[in-house]
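**Student:** dropping the sequence and predicted coords here.
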Amino acid sequence: MTHDTLLRQILDHANRADPYPLYAELRKTPVLQQGNDLFVVSTYWEIKSLLHDPRISSDLRNLSPGAAGTLLQEEEASPLPPAFLRLDPPEHDRLRRMSMRPFGPPESPRRVHSMRGELDRIVSGLIDDFGDRNQVDLVDDFSYPFPVTVICRLLGIPREDEARFHTWADTIAAGLDPDPDQDPGERRRVSQEARTELGAYLSGLVDERSTAPDDGMLSALINQHSGTDGQMTRMEVLSTAALLLIAGHETTVNLITNGMLTLLRNPDVLERLRNDSGVALPIVEELLRFEPPVQLLPQRTTLADIDIAGTTIPRGASVWLVLASGNRDPQRFPDPDRFDPDRQDNQHLGFGSGIHNCFGAPLARLETQLALTALVRRLDGPRLVTDPPPYRQNAVLRGPRHLDIAFDGLRAR
């Protein structure tokens, strides 16, 4: 198999259900050069090194035209400026610090913890809505609506507007995972329309919260003042809110869905979780290694020549970091293709590493722990209807598009 063929097979939707044998083949060349200016890095220590290397840029403005070729679809154009996820220091550091103040330590150390009761209520309500059915699509009925509802509560979206917010989120998510049978022009039009409507709604809410603050995160972003960092501009607030919606939503959907799929394939682990909620934490950490919601980080750019694993990646090259391959690297993880919640030293790459380590990781972890625990306790005799399930088109945000689960009934809360 040629290098070109291997990379195209990894991106081919036909292999989405199980890309891991292809990743094993990819790791035989830890730094694979594709064409003149695309380098694919697939082994754990090399990925970890580059995630911490300041000579790797996440700013799309540094990406040379055509550097990534046509192998991966470009992100949708946005009228908003780049969120901090797509910036380098010092701009990245300022915006990330300002976003963290109302979200986590040190200024808001109990923000995520204090949401636990609300998360429990949302999870229970969604499962109750299964009603008398004996089969559900976990994605449509649970994994998608759960994190969007959480983000609404986190930002401070009025309850009466949550349904509209859900519709916009679903439309934008569909744009990130294109249907091959849909007209591309129509898909872009619908997605852009949803982004525009969402942006207009959030802009109006920014105006409201500027004069009538509440305890939501959007209000905090608008009204915080820092002697060092100043104040976020309106456009920076809107970019950060959009990042929370899209990035936080999509990763959590995949993590929950991949998690339930993995548990149903490993009934002994499912039974352990049903009997002991304390095992939820190591289960989720192993899921992040074994079936990470983000498979690879494309569109990184070198700001200088970098020597790694015997290869020189030249300045201005495009770099793809295949996190899911690094997570299965046998040089780092013994027996890496086995799902093992008792695994020790599980320093996976599921949420990345370095300055761009996932901003919402604490919330995603808690959401997934609560979701999986509630599902396995309340679904009586759960089983997969189709295995493997149909997968999303997106090669970066890999997860089932649908996950049909049959069960004998609901157990009481």
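**Tutor:** Yes, it's here. Numbers count the residues shown, from 1 in each chain.
**Student:** C-alpha only now, for contacts and for neighbours.
**Tutor:** Noted.
**Student:** what about the longest strand in the protein?
**Tutor:** Of all the segments of type strand in the chain, defined by DSSP state E, the longest one is strand 297-302.
**Student:** now it: how far from the chain's centre is it?
**Tutor:** 17 Å (C-alpha atoms, centre = their mean, to the nearest Å).
**Student:** what's the answer for stretch 35-55, then?
**Tutor:** Centre to centre, stretch against its chain (C-alpha atoms, centre = their mean), the figure for stretch 35-55 is 20 Å.
**Student:** re earlier: what's in contact with the helix or strand just after the longest strand of the chain?
**Tutor:** Sequence order places strand 306-308 as the next helix or strand after strand 297-302, per DSSP states H and E. If you take C-alpha atoms under 8 Å, 6 or more residues apart in numbering as the criterion, strand 306-308 is touched by 31, 46, 55, 312-315.
**Student:** which residue sits closest to residue 122 in space, ignoring its chain neighbours?
**Tutor:** Excluding the flanking residues, the one nearest residue 122 by C-alpha to C-alpha, 6 or more residues apart in numbering is residue 146, at 6.9 Å.
**Student:** show me what counts as buried in whichever strand or helix holds the one you found.
**Tutor:** Assigned by DSSP H and E, residue 146 falls within helix 145-155. For helix 145-155, the neighbour count (16 or more other C-alpha atoms under 10 Å) marks 145-155 as buried.
**Student:** let's bring in a second one:
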Amino acid sequence: MVEETPWQQALRYANRANPYPFYEELRRTPVARQPDGSYVVSTYREVVQLLHDPRVTSDQRKRPDTPSNPFEATIITEDPSEHDVDRRRMMRHFAPPECPQTIADFEPEIRRVFGELLNDMKGKTRVDFVDEFAFPGPVTVICKVLGVPLESIPRFHGWIEAALDGLDFGPEANDPEQQRRTAAVPDQVAEFRQFLAGLIDQYRKQPGPGMFSGMVNDGGPEGLSQQSIVRNAMLMLFAGHETTVNLIAHSVLNLLRHPDQLEKLRRRPELIVPGVEELLRFESSVQFWPTRSALEDIEIAGTTIPKGAPIFLAYGSANRDPERFENPDRLDLERPDNQHVGYSQGIHYCFGAPLARLEAQTAVGEFVRRVQNPRLVEDPPPYRRNQIFRGPRHVWVDIDGIRD
């Protein structure tokens, strides 16, 4: 039996709750070739270097093997100049300079959404802070931002979950049960695409609130095509659906695991801003991204990544690199110089980072302020299957009540 590499072990579902010992071993070889010919980059300095290296492509069409992926042909899988043009077309409906107040204007609604979720917990003594808080809050917000009807959440949630469960980059990819999940992905993605295409057609006929309508009815010289709008709409719902959910769920989990930090945040609520950055560093919502490859031979950390080779930049490992972060396995809400890569860096820096930060700051701040005497029921909790968007499936917490 062939011994598995640390990367292969980190990707096994049994190790989803704690991949960090395998990341620690992986960092001994900062750029490590895998049996399938891919290269995993696990140290902070090298990850950041390659995030800014134009010899690294995110466009799967430039790879010899061109794998199937739900995120194909979106801004996150494009290179300049195509990427720059499409991202600019989208950003003008979401962020400065054209829409400087979009995120700030949503703050009262975000507070209302999370406040009502906590109000709904009154009278309960046990709560699942994934199903009842970390999931419905961000998904409600992203639907309002994009212009997706809230009543459609159960439908697209099922498609997204099934599609993500079908992605496996580790040694279990060929297991019969995983192959069954993988075989279901094209149908799930096709249904999701059809749903969004129908919604976008509706906005073309009758404009409404939200970013999708703005993109569809953009009368500027650089309007997005229908196909591009649908593909990027899928990306925004995928990413907005998963990353902030996992950030909030992990934040609740890790504050309860570190009662000294929870109490510090309770005493000093102004620490919520640096605190959320530390919580994201500590548990990266996106562990790696699977679409990058080398446009030419790249010499880095004593290794040559050959032209055409797939490259996995392991954000989850880089954010625990002791060469960059002192005592990286310690949660420190006052950590100085916390330049993590939880939202990536370079041209593919997370499109929705400002919104995610505001949601997490609001949700975690209100959790700390209002939830009385929270105690973890199960640790570690069960995790979802997906390796990219790593997060707990449930976080059960016993509570004494909810403050007003």
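**Tutor:** Okay, I see it. Worth saying up front: this structure is predicted, and the values here are computed from it rather than measured.
**Student:** closest to residue 234 of structure 1 among the contacts of strand 306-308 of structure 1?
**Tutor:** Using C-alpha to C-alpha, residue 55 is the member of those that lies nearest residue 234 of structure 1, at 30.2 Å.
**Student:** stretch 86-104 of structure 1 corresponds to what range in structure 2?
**Tutor:** Aligned by TM-score structural alignment, stretch 86-104 of structure 1 corresponds to residues 77-95 of structure 2.
**Student:** aligned counterpart of residue 266 of structure 2 in structure 1, please.
**Tutor:** Counting by TM-score structural alignment, the partner of residue 266 of structure 2 is residue 274.
**Student:** what's the spacing between residue 25 of structure 1 and residue 130 of structure 1?
**Tutor:** 42 Å (C-alpha to C-alpha, to the nearest Å).
**Student:** next one: residue 91 of structure 1
**Tutor:** 45 Å.
**Student:** residue 66 of structure 1 too?
**Tutor:** Counting by C-alpha to C-alpha, the gap from residue 66 of structure 1 to residue 130 of structure 1 is 47 Å.
**Student:** who has more neighbours out of these two?
**Tutor:** Higher neighbour count among residue 66 of structure 1 and residue 130: residue 130, with 16 against 10, using other C-alpha atoms under 10 Å.
**Student:** residues in structure 1 aligned with stretch 299-307 of structure 2?
**Tutor:** Residue span in structure 1 matched to stretch 299-307 of structure 2, by TM-score structural alignment: 307-315.
**Student:** next one: the matching stretch to chain centre, how far?
**Tutor:** For stretch 307-315 of structure 1, the distance to the chain centre is 28 Å (C-alpha atoms, centre = their mean).
**Student:** and stretch 267-282 of structure 1, by the same measure?
**Tutor:** 23 Å.
**Student:** what are the contacting residues of it?
**Tutor:** Taking C-alpha under 8 Å, 6+ apart as the rule, stretch 267-282 of structure 1 contacts 263-264, 341-342, 365, 369-370, 372-373, 376-377.
**Student:** just name the closest of the residues you listed to residue 192 of structure 1, please.
**Tutor:** Looking across the contacts of stretch 267-282 of structure 1 and measuring by C-alpha to C-alpha, the closest to residue 192 of structure 1 is residue 365, at 30.3 Å.
**Student:** what is the burial count for the closest one?
**Tutor:** 19.
**Student:** do the same with residue 79 of structure 2
**Tutor:** For residue 79 of structure 2, the neighbour count with other C-alpha under 10 Å is 18.
**Student:** let me know the secondary structure of it.
**Tutor:** The three-state label given to residue 79 of structure 2 by DSSP: H, G, I helix; E, B strand; the rest coil is coil.
**Student:** list the contacts of residue 243 of structure 1.
**Tutor:** Counting by C-alpha under 8 Å, 6+ apart, residue 243 of structure 1 has contacts residue 83.
**Student:** what do we get in structure 2 for it?
**Tutor:** Using TM-score structural alignment, residue 243 of structure 1 pairs with residue 235 in structure 2.
**Student:** in a helix, its match, correct?
**Tutor:** Yes: counting by three-state DSSP, residue 235 of structure 2 is located in a helix.
**Student:** for residue 146 of structure 2, see how far away it is.
**Tutor:** 12 Å.
**Student:** before we move on, back to that, let's have the buried residues of helix 145-155 of structure 1 in a markdown table, adding distance to residue 224 of structure 1.
**Tutor:** Output for the buried residues of helix 145-155 of structure 1, formatted as a markdown table (distance: C-alpha to C-alpha, whole Å):
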| residue | distance to residue 224 of structure 1 |
| --- | --- |
| 145 | 30 |
| 146 | 28 |
| 147 | 25 |
| 148 | 25 |
| 149 | 24 |
| 150 | 22 |
| 151 | 20 |
| 152 | 20 |
| 153 | 19 |
| 154 | 16 |
| 155 | 14 |
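**Student:** ok, which pair from the residues you listed is furthest apart?
**Tutor:** 145 and 155, at 15.5 Å, using C-alpha to C-alpha across the buried residues of helix 145-155 of structure 1.
**Student:** what's near enough to touch residue 207 of structure 2?
**Tutor:** 213-214, 217.
**Student:** now those residues in TSV, with distance to residue 290 of structure 2, neighbour count and secondary structure?
**Tutor:** Shown next, in TSV, are the contacts of residue 207 of structure 2 (distance: C-alpha to C-alpha, whole Å; neighbours: other C-alpha atoms under 10 Å; DSSP: H, G, I helix; E, B strand; the rest coil):
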residue	distance to residue 290 of structure 2	neighbour count	secondary structure
213	30	23	helix
214	30	20	helix
217	32	18	coil
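**Student:** many thanks, have a good one.
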